[in-house]
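*Asks:* The following block contains a protein sequence and its predicted model.
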Amino acid sequence: MTGPGTISGVGLGPGDPELMSVKADRLLRNARHVAFFRKEGRTGQARKIIDGMLRPDVTEIAMEYPVTTEIPLTDPRYNELLSAFYDDSTARLRALSDAGEDVVVVSEGDPFFYGSFMHLYTRLRDVCPVRLVPAITGMAAAWTATGEPITWGDDVLTTLMGTLPEDDLVEHMRRSDALIVMKIGRNIDKIRGALRKAGRYDAAWLVEYASMPGQTVQKLSEAADKVTPYFSIIVVHGQGRRP
């Protein structure tokens, strides 16, 4: 009897395929089944990163998100739809595992850092073999792109989601030495306002498409009122103790 197959959650890193781990590269090039998340009608960023790396006979499993931006995060339907989506995706992967097939599920960045694979992992870990392959995060690529260290000495680094209420953003921004702000998009005006209230606006950098084609790095104050793309991160460097 064939034992159950292993579901591998593989982090791809920030976007540049050359920043992928050796282990991730090996698993991908040998995988018979590769699953990835995407929006309906889109290729998906994770799939773009691995283009040209897969074996000719690979089976690709596209897991398409059911929720778009017209449903507020506070609407109960948002969680209901996402939960059903993750349950369905889990069932598809578990069926392959039960049949003895290994599956590689790819994630942008690191699978355990605000990644969709986390929701599959918690559903799968007690019912089939699961392994994780960590990766460089997008924020690491972003602060590297600025050419300045993100933390010094005893600096406290805080990672914030732009979806938080403005007052919460301000509180965290005031208390931390170094800042990373993610999920910017349509939250950019709120984030700008929070940075100004916290006295951090002039020190903020905007990095778009870190490590990817089209990467840009500029002071946030010089970005005017442009709409930032999905792959944008705001960086505020710590200025702590140093020799």
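*Replies:* Yes, it's here.

*Asks:* When you work out contacts or count neighbours from here on, use the C-alpha atoms and nothing else.
*Replies:* OK.

*Asks:* Span of stretch 230-241 from start to end?
*Replies:* Its first and final residues considered, stretch 230-241 spans 34 Å by C-alpha to C-alpha, to the nearest Å.

*Asks:* Oh, that last question was meant for stretch 54-67, not what I typed.
*Replies:* With C-alpha to C-alpha as the measure, stretch 54-67 spans 28 Å from end to end.

*Asks:* What is the neighbour count of Asp16?
*Replies:* Asp16 has 16 neighbouring residues, counting by other C-alpha atoms under 10 Å.

*Asks:* Next up, the contacts around it.
*Replies:* Neighbouring residues of Asp16 by C-alpha atoms under 8 Å, 6 or more residues apart in numbering: Ile49, Ser211, Met212.

*Asks:* ok, structure two:
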Amino acid sequence: MSGQGTGTIHGVGLGPGDPDLMSVRADRLVRGAKHVAFFRKLGRGGRARSIVEGMLREDVVEFPMEYPVTTEIPLSDPRYNEVLSGFYETCADRLRTLSATGEDVVVLCEGDPFFYGSFMHLYTRLSAARDVRVIPAITGMSAAWTASGAPITWGDDILSTVMGTLDEATLTDAMTRADALVVMKIGRNLPKVRRALHAAGKYDRAVLVEYASMEGQTVRPLGEYTEKTLPYFSIIVVHGQGRRP
């Protein structure tokens, strides 16, 4: 519950990238927001911000939250969590202070705010003392399997979402156990992901979707892709082959 006179912080899911796939509520909040916050890499415009280009009020006050690190420090390095924890706390403090003045804030979130999104790290720091409301959205993986032109699951198929950042043994085990797969956070982990898919017997069914629902969308068998890394907005899907009438 928020205190008397405090504003509301909205974590607004924008969907996979196409503004037409935003919910009606998300569209309304974005267009009416006086204060808008969003994550971005240092020196970049920000993908979330680009999705709402042309939708914001003329007098909008923007708060870009620029990541101090992305891939410069390995995930295994203790400094990674330390640096990001401080960053999220600083962002939360600013949103907390703004909310205390009675102002509402819209935090733009790519995809769904509660699905591997940065907003969840603000939510855990703010929700106990502020009115924080989350607007769900279509996920990037949903856009990816839709772009592939086939259902991701049939009948009793088990669908697993796995991260390319996992170690190879864990990846292989998860891929082997599942009937259908969504593989995310691949990037420079692509060679490892390929090996795990081969070991799990699913490589020949793997489909690579880049920039799902966005400009530049491509869909092709993973085997046709020859590079050793993938751009950020890339998802690999393996369709289930389960029971059907």
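*Replies:* Everything's here; your move. Just so it is clear, the model here is predicted, and its values are computed rather than measured.

*Asks:* quick one: which of the contacts of Asp16 of the first structure sit in strands?
*Replies:* Judged by DSSP state E, strands contain none of those.

*Asks:* Of those, select the buried ones using a ChimeraX command.
*Replies:* Per 16 or more other C-alpha atoms under 10 Å, the buried members of these correspond to this ChimeraX selection:
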select :49,211
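
*Asks:* Across to the second structure, which of the contacts of Asp16 of the first structure hold up?
*Replies:* Under the criterion both residues aligned by TM-score structural alignment, their matches' C-alpha atoms under 8 Å, the contacts of Asp16 of the first structure that remain in contact after alignment to the second structure are Ile49, Ser211, Met212.

*Asks:* isn't the second one right up against Gly13?
*Replies:* Same thing as Ser211 of the first structure. No: using C-alpha atoms under 8 Å, Ser211 of the first structure is not in contact with Gly13, being 9.4 Å away.

*Asks:* before we move on, the earlier item: same list (the contacts of Asp16 of the first structure) but as a markdown table, adding distance to Pro129 of the first structure.
*Replies:* Below are those laid out as a markdown table (distance: C-alpha to C-alpha, whole Å):
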| residue | distance to Pro129 of the first structure |
| --- | --- |
| Ile49 | 26 |
| Ser211 | 32 |
| Met212 | 33 |
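
*Asks:* Please say which position in the second structure Val106 of the first structure maps to.
*Replies:* Alignment note (TM-score structural alignment): Val106 of the first structure maps to Leu108 of the second structure.

*Asks:* what about that match, which SS state?
*Replies:* In three-state terms, and counting by DSSP: H, G, I helix; E, B strand; the rest coil, Leu108 of the second structure is strand.

*Asks:* about what we covered before: just the contacts of Asp16 of the first structure now: which is nearest Met182 of the first structure?
*Replies:* Among the contacts of Asp16 of the first structure, Ser211 lies closest to Met182 of the first structure (C-alpha to C-alpha), at 15.7 Å.

*Asks:* which residues does the closest one contact?
*Replies:* Listed by C-alpha under 8 Å, 6+ apart, the contact set of Ser211 of the first structure reads Pro14, Gly15, Asp16, Ala141, Ala142, Ala145.

*Asks:* That one maps to what in the second structure?
*Replies:* Alignment note: Ser211 of the first structure maps to Ser213 in the second structure; criterion TM-score structural alignment.

*Asks:* count of residues packed around the counterpart of Ala198 of the first structure in the second structure?
*Replies:* Matched by TM-score structural alignment, Ala198 of the first structure corresponds to Ala200 in the second structure. Ala200 of the second structure is flanked by 17 other residues according to other C-alpha under 10 Å.

*Asks:* Only the buried residues of stretch 138-149 of the first structure, if you could.
*Replies:* In stretch 138-149 of the first structure, counting by 16+ other C-alpha under 10 Å, buried: Gly138, Met139, Ala140, Ala141, Ala142, Trp143, Ala145, Thr146.

*Asks:* same check, this time on stretch 184-203 of the second structure
*Replies:* Within stretch 184-203 of the second structure, the residues that count as buried by 16+ other C-alpha under 10 Å are 184-190, 192-194, 196-200, 202-203.

*Asks:* Restricted to strands, list those.
*Replies:* Using DSSP E, the members of these that fall in strands are Met184.

*Asks:* ok, now which ones touch Asp75 of the first structure?
*Replies:* With contact set as C-alpha under 8 Å, 6+ apart, Asp75 of the first structure has no partners.

*Asks:* Quick one: map it onto the second structure.
*Replies:* The alignment partner of Asp75 of the first structure in the second structure, by TM-score structural alignment, is Asp77.

*Asks:* Likewise for Gly185 of the first structure?
*Replies:* Following TM-score structural alignment, the counterpart assigned to Gly185 of the first structure within the second structure is Gly187.

*Asks:* Identify the residues contacting that match.
*Replies:* Neighbour list for Gly187 of the second structure: Gly164, Thr229, Leu230, Pro231, Tyr232, Ser234 [criterion: C-alpha under 8 Å, 6+ apart].

*Asks:* Pull out the buried positions in the longest helix seen in the first structure.
*Replies:* Across the first structure, the longest stretch assigned as helix under DSSP state H is helix 76-98. Counting neighbours by 16+ other C-alpha under 10 Å, one finds that the buried residues in helix 76-98 of the first structure are Tyr78, Phe85, Tyr86, Ser89, Thr90, Leu93, Arg94, Leu96, Ser97, Asp98.

*Asks:* one step back: out of the buried residues of stretch 138-149 of the first structure, which sit inside helices?
*Replies:* By the criterion of DSSP H, membership of these in helices covers Gly138, Met139, Ala140, Ala141, Ala142, Trp143, Ala145.

*Asks:* Rebuild these as a markdown table, extending it with distance to Met63 of the first structure.
*Replies:* A markdown table is the format used below for those (distance: C-alpha to C-alpha, whole Å):
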| residue | distance to Met63 of the first structure |
| --- | --- |
| Gly138 | 22 |
| Met139 | 25 |
| Ala140 | 27 |
| Ala141 | 26 |
| Ala142 | 27 |
| Trp143 | 30 |
| Ala145 | 31 |
